[in-house]
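**Student:** Show me how the following folds:
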Amino acid sequence: MAQHNETGKKGEIAAQEMLLKKGYRIRHTNWIVGKLELDIVAEKDNTLVIVEVKTRDRLDYGNPWDAVSNAKIRKIVDATDHYIRIFDLNMEVRFDVVSVTKQGENYIPEHIEDAFYPPIW
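**Tutor:** Coordinates of the predicted model:
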């Protein structure tokens, strides 16, 4: 596995562990529909929480959450729409980001709730 893929996978695991400790129930990880993917689909307090995970081992190019572009947000919202329809859900939806930085051998997650709102096209 390429180093950046391994870093990303370990970051996702750190994000999942943190969410579980905070009382979230993880419904799916790396959920794919067509060419779209949701990193983590979780649930807490009757709210569907869509979590985008960004991991960096260096901050030379900015913080991990800076990589959540408007184009990425549109893809996440589109995938979420598919998810809600496929599973016939009727609940509030929130979009979070978990920004993970590698410090030595440790992966440190930072949870940003309500990181973005769905854009209006």
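
**Student:** all contacts plus neighbour counts: C-alpha atoms, from now on.
**Tutor:** OK.

**Student:** residue boundaries of the helices in the chain?
**Tutor:** Assigned by DSSP state H, the chain shows helices spanning 3-21, 70-86.

**Student:** For residue 54, find the nearest of those.
**Tutor:** Closest approach to residue 54 among the helices of the chain is made by helix 3-21 (7.4 Å; C-alpha to C-alpha).

**Student:** And this one, please, so the two structures can be compared:
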Amino acid sequence: MATNQELGARGEELAVRHLEDIGLEVIERNWRHRSGELDIIARDGDTVVFVEVKTRSGIGYGTPAEAVTYTKQTRIRGLALRWLSLQQGPWVQIRFDVIAIVVGRHDDPVITHVRSAF
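**Tutor:** A predicted model of the protein is given here:
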């Protein structure tokens, strides 16, 4: 059985692959600030996309997307503003996506990408 860190790392790898497969450019991963971390920052045309990745081995405690609570959304918004303040790019739009991944024991992972999740 994978540890939570291993499961999270696998989920982020799957999320990056998914984003690249649909044409987004990943520009940063695991950006850290004293108040938290942004999992993935990507570019979708002239839109910067902040992606929260949640991975679970099952749904016994709820779906991965349900773990992105209002409190977590607020923290992610604040981190995104901090990241943007440090950039030179003229971003036209920003978007917050959630990628929820369920990794079963024997099945292929189920990836749900919620665009503009919050």
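
**Student:** Output the helices of structure 1 in JSON lines; the columns should cover distance to residue 28 of structure 1 and mean neighbour count.
**Tutor:** Rendered in JSON lines, the data for the helices of structure 1 read as follows (distance: least, C-alpha to C-alpha, whole Å; neighbours: other C-alpha atoms under 10 Å):
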{"stretch": "helix 3-21", "distance to residue 28 of structure 1": "10", "mean neighbour count": "17"}
{"stretch": "helix 70-86", "distance to residue 28 of structure 1": "10", "mean neighbour count": "15"}
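
**Student:** so which of those comes closest to residue 95 of structure 1?
**Tutor:** helix 70-86 (8.7 Å).

**Student:** what's the average distance of the closest one to structure 2?
**Tutor:** When structure 2 is superposed, helix 70-86 of structure 1 averages 0.5 Å from its matched positions, counting by mean C-alpha distance after the TM-score superposition for structure 1.

**Student:** Contacts only, for residue 65 of structure 1.
**Tutor:** 54, 97-99 (C-alpha atoms under 8 Å, 6 or more residues apart in numbering).
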